[in-house]
Structure formats: structure tokens, C-alpha cells
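Q: okay, structure incoming, though there's no sequence with it:
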């Protein structure tokens, strides 16, 4: 009865994990879309100022390069544990820039924030989808989705964003920026929770044997001697030749070959791979 319950609980756990992966993917895609809306709006605000005659030169490109490098280092702190939180703070700074620009703040603020935040955004969606792809059924599809989502989103909202900024309706731009920020906050919270669940290491089943228990059981099952076990462990853990195994165990090559013949005979295996599978599936 217990075995049946355990067997039926495994598929349920797999289904639950699959749902968490799917939710994490959807939330990450939604995050990229929402953030692309904010950054595209900030980009258009900078572009419109530039088109009106404000000369910005080439130095902002250095900010973009610096922010990309900085994001790579900062996001990797504690194995990307704080990547979502850091990106959320960058997002908050970008939204505040849109607000203060529409309230008449100096153009330079928006320029600096845009180029600094853009590098973080690119690294965020690239690293986020690359990490997620490792847990998905079609990793090659998910790995490149960040760039695709960003480009499509930016293309779709570009004209609307420019039209809104061109009207000079600062209140509408501020309200939309704040609504996007709230949406990002919700999506980020859900994505972080689901991604943590996906990456959470699974606890091994209670019935799983330890390495020592597996070793003792295998030796007893096939009647191996301690020296035969030493040779066996070398065979399944490397592709070393008989001579190399002999050198490692301080035996003669002929002795090792004799042990190998005995191992094949006792286990009934025809190759090292078969031996390895016998041991792992025992």
C-alpha cells in the first residue's frame, strides 16, 4: 500500500514541478515585455531630446559597455541569488527617471540612467532565460527567447511611446510608468518564487542507498573480493587501461587483467558500460 502511494506521488510531484517551470517561464517573458516598455519609453525620451538639438556625443556608449560588464559581476554574487532584486532596483531607478524627466528634470539624468540600466537589462534577460532553459524541455528554444521578446516588445510599443511623449502630456506618461512599475513588481515576485522552487535541490528518497551501502550490497551480490572491488571501481570511474589501473593500485598488469576477467565472469557483463549500469541500477 505504501509502495503504491509512493509510486503515485512521484508523477504528482513531476506535474507540480512542470507547472512551476511553466509559470516561471511565463513570468520571465512578461517581465521582459514590461521592462522593455519602460526602457523603450526612456530611450524615446532621450532620443526626442537628442533630435531636438541636444548633442550627447559618443561617451554614453562607454556607460553602456560599463553597465554590461558591471551587471555580469554583480548578478553573479552568491550564484545569481540577488539578480532579481538588483534588476528590480535598476527598474525602479528607470521609472523614477521617466517621472522626473516629465517633471522637468535635466536631460542628463535620463541619459545616464538609460545607458546604465540598459546594460543591466540585457544581461538580466539573457542570463535569466539561459538559466531557465536548463530546466525546460526545449532548452534551445528558451535560451534565446529573451532577445526575441525584447526586440518584439520594443518594436510594438515604439510608435505609441513616441506619440505619447510627443504630446507633452506629462501626467499620462507618469501614470503609465507607475502602472508598469506595479506590474513589474507583481511579475518579479511571482517569477522569483517560482524560479526558487524550480532551482531548489530535490531531497533524495529515504530509501536511496548511500555509496557505502551500495558498495557492500554489490560486493555481496556478486561475491567480489576487496581487490576485485578496487579494480572494479577504477574501471567504472575512468577509461584507464589495465596498465594504468595496475600503476594506480600498485599491482602488476597481469594481476589486474586476472581481476578484470574474474569481474566479467562474476557479473556477466560484456563491457565497462554494462558493469557501470549494473552498479548504478543495482
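A: Nice, I can see it. Since this is a predicted model, take the numbers as computed values, not measurements. Residues are numbered from 1 along each chain as shown.
Q: C-alpha only now, for contacts and for neighbours.
A: Fine.
Q: top helix in this protein by residue count?
A: Using DSSP state H, we find that the single longest helix of the chain is helix 2-51.
Q: and the next helix or strand past it?
A: helix 60-75 (DSSP states H and E).
Q: residues in contact with that following helix?
A: 81-83, 86, 111-112, 115-120, 122-124 (Cα atoms under 8 Å, 6 or more residues apart in numbering).
Q: re the thing from before, remind me what the longest helix of the chain packs against, helices and strands.
A: For helix 2-51, the packing partners by 3 or more Cα pairs under 8 Å, 6 or more residues apart in numbering; DSSP states H and E come out as helix 83-102, helix 107-133, helix 145-167, helix 170-199.
Q: that helix versus helix 145-167: what angle between them?
A: 40 degrees (axes from the mean of the first three to the mean of the last three Cα atoms, to 10 degrees).
Q: against that first model, consider the following:
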């Protein structure tokens, strides 16, 4: 028969596991949702207080489970899992149907690549300048990535010297002084 101390240690270890998951999940979840909301500074900071609230609730349940008789243990586990399912359901429905979410608020997807809206707006922005098709390809890569000229040349299958010539022509046509200026002009469009 296990001692009371081993039961307490078992529930304490479960408690620490759950709390670490809550802190990470809520903090990361709300930070990733924040850029797509109307008030990102508010939503980015919600994860930490919410994880603290769950820490308090779970600590009461775990301490109660570790110190109470075995008769109420199934009741508390059932209560805990029902509460967990309700919270997860509410969180998932909030993520999918929040009216404050805007598609234009997020400029990048999870991979860090430009999303479709940004690509279309880049095409529209490049249409404002008389660029050749190859210059458009080079301009797209100059703006989209921070890869060195050598990598851009390899991706397009042309020489570095050609990329430098195309870049100089792009800078002249757009009125940018350099690559950073080109990116700033695109962002400030």
C-alpha cells in the first residue's frame, strides 16, 4: 500500500507537468493570436494571467486529491476533465469565430513566409513601376527574403552580376537607394 507521501509526490509531479503545459500553451497561444486582433497589445498579455488562474484552480484540485480520501478522487477527476473540455471547446471556438480577427492584421503565416494577401499586394505594388518580368522576379526576391545576392542568383539561375544590374535598375525605377530602401518603400506603400 502506497504511503500518503508517495501519493502527494505523485500528484505534485502531475501538477508541475500540467502547469508547465498551461503556461506554454496559453502564453504562446495568445501571443500568436494577438497580431490578428483589433487590440494586439491586450490579447498578447492575456495568456499569462489565464495560466495563473488555471494554476490556482489546478493546485487546489491536486492538493485536494493528494490529501483527501479515495472516495472523492473519481469525482474530482471527472470534474477536472469536464472543466478542461469546456475550456478547450471555448478556446477553440474563440479562435475560429472571433469577430475581431482580421485577415489583413497578419502579414506572415506560421512558417514566416509572406501570405497570399501580401504576395498579391506586392504584385500590385510592383505594377506601379515599369519593370521587366525578370526585374519583377528579382524585386520580389529582394523584398520577400533577406537572402544574399548569391542565393538569389542561384535561385533564378542567373549570374550575380546580372542580379546586381537588375537590382540597380529596380532601385533607379522605384526611387530606392538600396535594398533596405526598397523594402521600406514596399512596407510604406
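A: Perfect, I can see it now. What you see is a predicted model; the values in this text were computed from it and never measured.
Q: list just the nearest of the contacts of helix 60-75 of structure 1 to residue 209 of structure 1.
A: residue 81 (31.4 Å; Cα to Cα).
Q: which residue in structure 2 aligns with the closest one?
A: Aligned by TM-score structural alignment, residue 81 of structure 1 pairs with nothing in structure 2.
Q: picking up where we left off before, export the helices and strands packed on helix 2-51 of structure 1 as JSON lines, with columns for distance to residue 16 of structure 1.
A: Output for the helices and strands packed on helix 2-51 of structure 1, formatted as JSON lines (distance: least, Cα to Cα, whole Å):
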{"stretch": "helix 83-102", "distance to residue 16 of structure 1": "23"}
{"stretch": "helix 107-133", "distance to residue 16 of structure 1": "16"}
{"stretch": "helix 145-167", "distance to residue 16 of structure 1": "23"}
{"stretch": "helix 170-199", "distance to residue 16 of structure 1": "10"}
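Q: now distance to residue 219 of structure 1 and mean neighbour count too, for these, in JSON lines please.
A: What follows is the helices and strands packed on helix 2-51 of structure 1, written out as JSON lines (distance: least, Cα to Cα, whole Å; neighbours: other Cα atoms under 10 Å):
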{"stretch": "helix 83-102", "distance to residue 219 of structure 1": "48", "mean neighbour count": "20"}
{"stretch": "helix 107-133", "distance to residue 219 of structure 1": "40", "mean neighbour count": "20"}
{"stretch": "helix 145-167", "distance to residue 219 of structure 1": "49", "mean neighbour count": "16"}
{"stretch": "helix 170-199", "distance to residue 219 of structure 1": "36", "mean neighbour count": "17"}
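Q: quick one: closest of those to residue 12 of structure 1.
A: Between those, helix 170-199 lies closest to residue 12 of structure 1; by Cα to Cα that is 14.9 Å.
Q: can you list contacts of whichever helix or strand comes after the closest one?
A: Once helix 170-199 of structure 1 ends, the next helix or strand along the chain (criterion: DSSP H and E) is helix 211-222. With contact meaning Cα under 8 Å, 6+ apart, helix 211-222 of structure 1 is reached by 225, 229, 266, 267, 279, 282.
Q: same deal with stretch 158-175 of structure 1?
A: 40, 41, 44, 45, 98, 99, 102, 103.
Q: next: stretch 178-186 of structure 2.
A: Contacts of stretch 178-186 of structure 2 (Cα under 8 Å, 6+ apart): 122, 125, 142, 143, 171, 174, 176.
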